[in-house]
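Colleague: fold the following, please.
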Amino acid sequence: MMGLSAVYGGPELAGTPIDKAIRMFGKARGPTEMGVSGSLDIVFHVPGSLLKPEFTGVRTAKFSRKEQKLMLQIAVPDEQVQSPDVRWLLDAIREAVRLARPKFERAGIEYPEKEHLFIVDRIQRDVLK
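Modeller: Next up is the predicted model:
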């Protein structure tokens, strides 16, 4: 399973191009399976008037051995808010998928990296038709 969501740094971000792109990715991702080993929760951190990410790039966050799930956070640069580059966003998701592998390996949990990357490829095909 791969979940996609966002933390918005201000109310003005509702309906912006980045908001629409992230929602579109979530819909294009398709149905998810619950309780699958090696699950990812990918969260975009979008800068706004109230809050800005305190990091850059992609980082690992909360890991649950019980749920076999890892949260990864992607800091969205300011220039991506009003005019998001869909390819940049997809590349950031791919980076997150690859960054997760060592965490699952150390925990001895099966990690379906190829399946996650296939989902990203499918999102790209659906979005860039």
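Colleague: going forward, measure contacts between C-alpha atoms and count neighbours the same way
Modeller: Noted.
Colleague: and the contacts of the helix ranked longest in the chain?
Modeller: The helix of greatest length in the chain, counted in residues with DSSP state H as the criterion, is given as helix 86-107. With C-alpha atoms under 8 Å, 6 or more residues apart in numbering as the test, helix 86-107 has contacts from 21, 38, 40, 42, 57-60, 65, 70, 72-74, 110-111, 113, 116-117, 120, 124.
Colleague: again, only this time at 6 Å
Modeller: Contact with helix 86-107 is made by no outside residue, as judged by C-alpha atoms under 6 Å, 6 or more residues apart in numbering.
Colleague: now do the buried residues in it.
Modeller: Neighbour-count burial for helix 86-107, with 16 or more other C-alpha atoms under 10 Å as criterion, is recorded at 86, 89-90, 92-97, 99-101, 104.
Colleague: and this one, please, so the two structures can be compared:
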Amino acid sequence: MDRTTTSPALSIGAVLGDSDTESMAWKRSISELGKQVILLREGRSSPLNLNAVFHVDGKSAPNDFIGVRTGRFSKATSHLMVQAAVPPGPVADRRDVLLRLLSEAVSGAESFARRRHIADELTAIQAILADLKVLT
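Modeller: Got it, this is the predicted structure:
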């Protein structure tokens, strides 16, 4: 069953729990990843459109989960939001952390797509993820 829509196959979002230096550094890294996704998704469509939203822990909006979790799904647009909790504390490479979480989000979206009989795999999104991993 082909439910391909005109929505982007993959999009990136962020929820910041604070406006401190660490949160702003995460915001810049997430924004850069989002810009790369916009370029790489051009001309690609998917039967399930994924919005990966990174949650950066903070005082005003602390994370209440670890890892990734499935969020809202719109059957009308075949659009799934998956939330990814950025781990607290210092990290050596923010991009590596974001790519790992994004990979988990894509795996979760594929599991969701199989359970809902939307698609067996999300080839276009996997291709975008693979392209992101080779960028520096």
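Colleague: hmm, back to that, could the buried residues of helix 86-107 of the first structure go into TSV alongside distance to residue 80 of the first structure?
Modeller: Below are the buried residues of helix 86-107 of the first structure laid out as TSV (distance: C-alpha to C-alpha, whole Å):
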residue	distance to residue 80 of the first structure
86	9
89	9
90	12
92	12
93	14
94	17
95	17
96	17
97	20
99	22
100	24
101	27
104	30
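Colleague: and those, which is closest to residue 11 of the first structure?
Modeller: Within the buried residues of helix 86-107 of the first structure, proximity to residue 11 of the first structure (C-alpha to C-alpha) peaks at residue 89, which comes in at 21.2 Å.
Colleague: in the second structure, what residue corresponds to that closest one?
Modeller: The alignment partner of residue 89 of the first structure in the second structure, by TM-score structural alignment, is residue 98.
Colleague: ditto for residue 125 of the first structure
Modeller: In the second structure, the residue paired with residue 125 of the first structure according to TM-score structural alignment is residue 134.
Colleague: picking up where we left off before, which residues does whatever helix or strand comes next after the longest helix of the first structure contact?
Modeller: Tracing the chain C-terminally past helix 86-107 of the first structure and defining elements by DSSP states H and E, one meets helix 113-127 next. Around helix 113-127 of the first structure, the neighbours that count as contacts under C-alpha under 6 Å, 6+ apart are 28-29.
Colleague: how near is the match of residue 89 of the first structure to residue 56 of the second structure?
Modeller: 11 Å (C-alpha to C-alpha, to the nearest Å).
Colleague: quick check, central residue of the first structure?
Modeller: By C-alpha atoms, centre = their mean, the first structure has its centre lying nearest to residue 42, at 3.2 Å.
Colleague: pretty sure that residue sits against residue 4.
Modeller: Yes: taking C-alpha atoms under 6 Å as the definition, residue 42 of the first structure is a contact partner of residue 4 at 4.9 Å.
Colleague: matching residues in the second structure for stretch 20-27 of the first structure?
Modeller: The counterpart of stretch 20-27 of the first structure in the second structure, counting by TM-score structural alignment, spans residues 28-35.
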